[in-house]
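**Q** Everything below, folded, please.
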Amino acid sequence: MGQGTKQRQWVKPASAPNSEINVTPLVDVVLVLLIIFMVVTPLLEKDILVRVPETEVENEPPPEPDAQQIIVQVDKDGTYSINTEQIAAADYVTRLKRMLNAKKPDEKVVFFMADDAANYGKLVVALDGARAAGAKILGMATELPPNAVIPGALPTTPEGAPPAPAPTP
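**A** You can find the predicted model right below:
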């Protein structure tokens, strides 16, 4: 062999390529996660202290509704009624103010009844108007009191007969 010739050497791999997953780092990561969860889990179960208000039981029934209560109704078309008398929206506050000025300061209570299909904005305007008229307590009624007169319905006496016509002033 001459001096100018170079020999090429080929390196043969000693074994076939390894195509298996190395499990050791995977086990290390899983064990670290297990330790983290074991430390965090007791912290998640810690109770939060909450102060709950005490309940009061009332033994006396609520007072009976009287004819002097002010009940504002909001119909589905947005009209206002004070004690079953329809009022224009422009006159609502002034009429309510007149009615509330005749009452004692601790009796300025206004109840509201709104039709299920009534506009919520109209009810809010009625509530704001009652507060502007001087109402101290605003209440929401879900049912008419037993002595209330429903517009358009004929009131009846307990026996079922229509009552005698009311005297006109």
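**Q** all contacts plus neighbour counts: C-alpha atoms, from now on.
**A** Noted.
**Q** check contacts around Thr94.
**A** Counting by CA atoms under 8 Å, 6 or more residues apart in numbering, Thr94 makes contact with Ala133.
**Q** and it, helix, strand or coil?
**A** Following DSSP: H, G, I helix; E, B strand; the rest coil, the label given to Thr94 is helix.
**Q** ditto for the one 5 residues further on
**A** Secondary structure, three-state DSSP: Met99 is helix.
**Q** what's in contact with the helix ranked longest in the chain?
**A** Longest helix of the chain, by residue count under DSSP state H: helix 23-44. Outside helix 23-44, no residue is within contact range by CA under 8 Å, 6+ apart.
**Q** what helices or strands is the helix or strand immediately after that helix in the chain leaning on?
**A** Counting by DSSP states H and E, the next helix or strand C-terminal to helix 23-44 is strand 70-74. Secondary-structure packing of strand 70-74 (3 or more CA pairs under 8 Å, 6 or more residues apart in numbering; DSSP states H and E): strand 80-82, strand 109-114.
**Q** one more to put side by side:
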Amino acid sequence: MAFSARVSDAPLAQINVTPLVDVLLVLLVITMITSPVLTHKVKLDLPQHGIVDVTTPPEMVQLAIHADGSMTWNDAPIDASMLSSQLVIAAHQSEQPHLVLDPADGVSYQTVASVIAEAKQQGLQRIDFMDPR
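**A** The predicted structure follows:
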């Protein structure tokens, strides 16, 4: 078994890939750990192709949330306590209305999320967003 000693002082022109592999494995582990946290399911009620609904649409209630946090229920100004009572009334009707949210551009996510959570907590089934067109 012969070992050769390197006698030349020329630089070695090879890349050490061990640190690169270590970094890639760490990134892979981080990705594998965080990917289940980032994916959460949202139930969507998408229209089916070819199925025509001939029933009369339920009453539609428009809830506009303005940039300053104020709200209007079918163009009538309401506050948070009135919103809660309106949602209770709407949820206990024989045919629940279709709640359509119209948040303004400057509304915080927390405000919209709390309104949706309140509506779901009161039992409203149909909550949609206003079409921006």
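**Q** TSV for the helices and strands packed on strand 70-74 of the first structure, including mean neighbour count and distance to Gln73 of the first structure?
**A** As requested, those are exported to TSV (neighbours: other CA atoms under 10 Å; distance: least, CA to CA, whole Å):
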stretch	mean neighbour count	distance to Gln73 of the first structure
strand 80-82	21	5
strand 109-114	20	5
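**Q** As TSV, the ones you listed with distance to Tyr92 of the first structure would be great.
**A** Formatted as TSV, those follow (distance: least, CA to CA, whole Å):
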stretch	distance to Tyr92 of the first structure
strand 80-82	7
strand 109-114	13
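**Q** Give the equivalent position in the second structure for Asp75 of the first structure.
**A** Residue correspondence to the second structure (TM-score structural alignment): Asp75 of the first structure is matched to His66.
**Q** Would you mind measuring from its match to Glu95 of the second structure?
**A** 28 Å (CA to CA, to the nearest Å).
**Q** more neighbours, the two?
**A** Between His66 of the second structure and Glu95, counting by other CA atoms under 10 Å, His66 is the more crowded of the two (16 against 10).
**Q** That one reaches Thr111, doesn't it?
**A** No: with contact defined as CA atoms under 8 Å, His66 of the second structure does not count as touching Thr111 (10.1 Å).
**Q** which residues are in contact with both of the two?
**A** With CA under 8 Å, 6+ apart as the test, His66 of the second structure and Thr111 reach no residue in common.
**Q** how about the match of Asp75 of the first structure, what does it touch?
**A** 103-104, 106-107.
**Q** what helix or strand is Ala67 of the second structure on?
**A** Ala67 of the second structure belongs to no helix or strand, assigned by DSSP H and E.
**Q** residue contacts, it?
**A** 103-108.
**Q** Among those residues, name the buried ones.
**A** Buried members of the contacts of Ala67 of the second structure, counted by 16 or more other CA atoms under 10 Å: Pro103.
**Q** Quickly name whichever of the contacts of Ala67 of the second structure is closest to Leu27 of the second structure.
**A** Nearest to Leu27 of the second structure among those is Ser108, at 32.7 Å by CA to CA.
**Q** residue in the first structure matching that closest one?
**A** By TM-score structural alignment, Ser108 of the second structure lines up with Asn119.
**Q** try Lys120 of the second structure
**A** For Lys120 of the second structure, the residue aligned by TM-score structural alignment is Arg131.
**Q** residues near that match, how many?
**A** 17.
**Q** Which residue, other than its chain neighbours, is closest to it?
**A** Closest residue to Arg131 of the first structure apart from its sequence neighbours, by CA to CA, 6 or more residues apart in numbering: Leu138 at 7.9 Å.
**Q** circling back: I figured the match of Ser108 of the second structure was touching Val125, is that so?
**A** No: taking contacts as CA under 8 Å, Asn119 of the first structure lies outside contact range of Val125: 10.2 Å.
**Q** what about the residue nearest to Gln86 of the first structure when sequence neighbours are not counted, distance to Pro65 of the first structure?
**A** Leaving out its chain neighbours, the residue that sits closest to Gln86 of the first structure by CA to CA, 6+ apart is Tyr80, at 5.8 Å. Computed as CA to CA, the Tyr80 of the first structure to Pro65 of the first structure distance reads 21 Å.
**Q** how about the closest residue to Asp68 of the second structure other than its chain neighbours, what does it touch?
**A** Spatial nearest neighbour of Asp68 of the second structure, chain neighbours left out: Val107 (7.1 Å); criterion: CA to CA, 6+ apart. Contacts for Val107 of the second structure were tallied using CA under 8 Å, 6+ apart; they are 65-69.
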